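1. Sharing a model prediction with you, sequence too.
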Amino acid sequence: MLKGFKEFILRGNVVELAVAVVIGAAFTGVVNAIVGAVINPAIGALFDAESLAEAFPVVIPTTSGGEATIFFGAVIAAILQFVIVAAVVYFALVLPINTLKRHAEERRKAGEPAVSEDTPPTEAELLAEIRDLLAAQRGGASPSGSSPSS
């Protein structure tokens, strides 16, 4: 049982996912601080409120004779924060990765290697090489022309 857990924890993608979660949480803290301390008060000032979260109040009478207040500015602030996070993720991660993939595909179509020759092999390429070496040691036919996923 512990051996399986150790293998699970030491997989590359689990460690990468953990790092991504930690960085994402830290980044969310930065965005929350910027939105809460800079953007919300600035937009709230436009609507005569201390912050955007307190803007656009709607007072609703209750059945007991009191009042309940709904702050639609808080919803707008949450949407604004989401849009900022989504924009940063897109422009800092998605767009550069898509650009790199597009350039690699263009290089491949032009007959050039998709990555430079000094780039280390991927995990799948190493596994395919190990598979081929093991097959050659056993005296079997080497499947060197097949893809690593087969």
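-> Perfect, thanks for sending it.
2. Only C-alpha atoms from now on, for both contacts and neighbour counts.
-> Fine.
3. which residues are contacting stretch 31-39?
-> Applying Cα atoms under 8 Å, 6 or more residues apart in numbering, the external contacts of stretch 31-39 come out as 77, 81, 84-85.
4. how long is it end to end?
-> 10 Å (Cα to Cα, to the nearest Å).
5. repeat for stretch 37-54
-> 14 Å.
6. Can you list the buried residues in it?
-> 39-44, 49, 51-54 (16 or more other Cα atoms under 10 Å).
7. Could you export those as CSV, including secondary structure?
-> What follows is the buried residues of stretch 37-54, written out as CSV (DSSP: H, G, I helix; E, B strand; the rest coil):
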residue, secondary structure
39, helix
40, helix
41, helix
42, helix
43, helix
44, helix
49, coil
51, coil
52, helix
53, helix
54, helix
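8. Now distance to residue 109 too, for those residues, in TSV please.
-> Shown next, in TSV, are these (distance: Cα to Cα, whole Å):
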residue	distance to residue 109
39	46
40	49
41	52
42	50
43	50
44	53
49	57
51	53
52	51
53	52
54	56
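9. then this one, side by side with the first:
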Amino acid sequence: MRGNVVDLAVAVVIGAAFTNIVNSVVKGVINPMVGAIGTQNLDSYSSCLKDPCKGSGETATGIRIMWGSVLGATLTFVITAAVVYFLMVLPMSKYLARLEARRKAKEGTHEIIEVTELEVLKEIRDALVAQRGSGHHEN
């Protein structure tokens, strides 16, 4: 139980540190690429639901849907999920599959040895029974 708690604590700390890296990649790489088409700040992308949409902050009028910030958060999530999957989950699942295959291979060899020994013991028993049977006929 303690090992699982430690693993979880390490994962949380690494995840928190990794969030900063992903945010930097989105702000430093993804946003400028989007900026080649429009503006670098995804938060500025919005649609007006109810006119007039003028101003910003508390002086804003109308009803705005800030879909740019949702797009930025979605990009951050997708990048984080992809990196976590390909750098942590996928290698760990392959490692665990290899361990399971090794364990099954070891169990399989034990079963074969046990079955072989059992078959040898049965053959010895049958041979002894046959000798006893042939000995009784002679007497």
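-> Sure thing, it's come through. Worth saying up front: this structure is predicted, and the values here are computed from it rather than measured.
10. Of the contacts of stretch 31-39 of structure 1 - the most surrounded one?
-> residue 77 (22 neighbours; other Cα atoms under 10 Å).
11. residues in structure 2 aligned with the lengthiest helix in structure 1?
-> Counting residues, the longest helix in structure 1 under DSSP state H turns out to be helix 12-34. Across structure 2, the stretch matching helix 12-34 of structure 1 (TM-score structural alignment) is residues 3-25.
12. Quick one: average offset of the matching stretch versus structure 1, please.
-> Stretch 3-25 of structure 2, aligned to structure 1 and superposed, deviates on average by 1.5 Å (mean Cα distance after the TM-score superposition for structure 1).
13. For structure 1, which segments count as helices?
-> 2-9, 12-34, 40-46, 72-89, 95-109, 123-137.
14. Run the chain-centre distance for the first one.
-> This means helix 2-9 of structure 1. 25 Å (Cα atoms, centre = their mean, to the nearest Å).
15. Show residues contacting that helix.
-> 14-15.
16. What is the neighbour count of residue 73 of structure 2?
-> Look at residue 73 of structure 2: counted by other Cα under 10 Å, it has 16 neighbours.
17. Can you tell me what it aligns to in structure 1?
-> In structure 1, residue 73 of structure 2 lands on residue 78 (TM-score structural alignment).
18. hang on, the earlier thing: pick the most buried one from the helices of structure 1.
-> helix 40-46 (a mean of 18; mean count of other Cα atoms under 10 Å).
19. if I look at residue 43 of structure 2, how far off is residue 125 of structure 2?
-> 84 Å.
20. and if you look at residue 104 of structure 2?
-> Taken as Cα to Cα, the span from residue 104 of structure 2 to residue 125 of structure 2 is 31 Å.
21. so what's the residue of structure 1 most remote from its centre up against?
-> Most distant residue from the mean C-alpha position of structure 1: residue 65, 48.1 Å away (Cα atoms, centre = their mean). Counting by Cα under 8 Å, 6+ apart, residue 65 of structure 1 makes contact with nothing.
22. any idea which residue sits dead centre in structure 2?
-> residue 89 (2.7 Å).
23. counterpart of that one in structure 1?
-> Matched by TM-score structural alignment, residue 89 of structure 2 corresponds to residue 94 in structure 1.
24. Ok, residue 36 of structure 2 next?
-> Using TM-score structural alignment, residue 36 of structure 2 pairs with residue 45 in structure 1.
25. what do you get for residue 51 of structure 2?
-> Using TM-score structural alignment, residue 51 of structure 2 sits opposite residue 61 in structure 1.
26. What separation is there between the closest residue in space to its match that isn't next to it in sequence and residue 123 of structure 1?
-> Once flanking residues are discounted, residue 61 of structure 1 sits nearest to residue 67: 4.4 Å by Cα to Cα, 6 or more residues apart in numbering. Residue 67 of structure 1 sits 62 Å away from residue 123 of structure 1, going by Cα to Cα.
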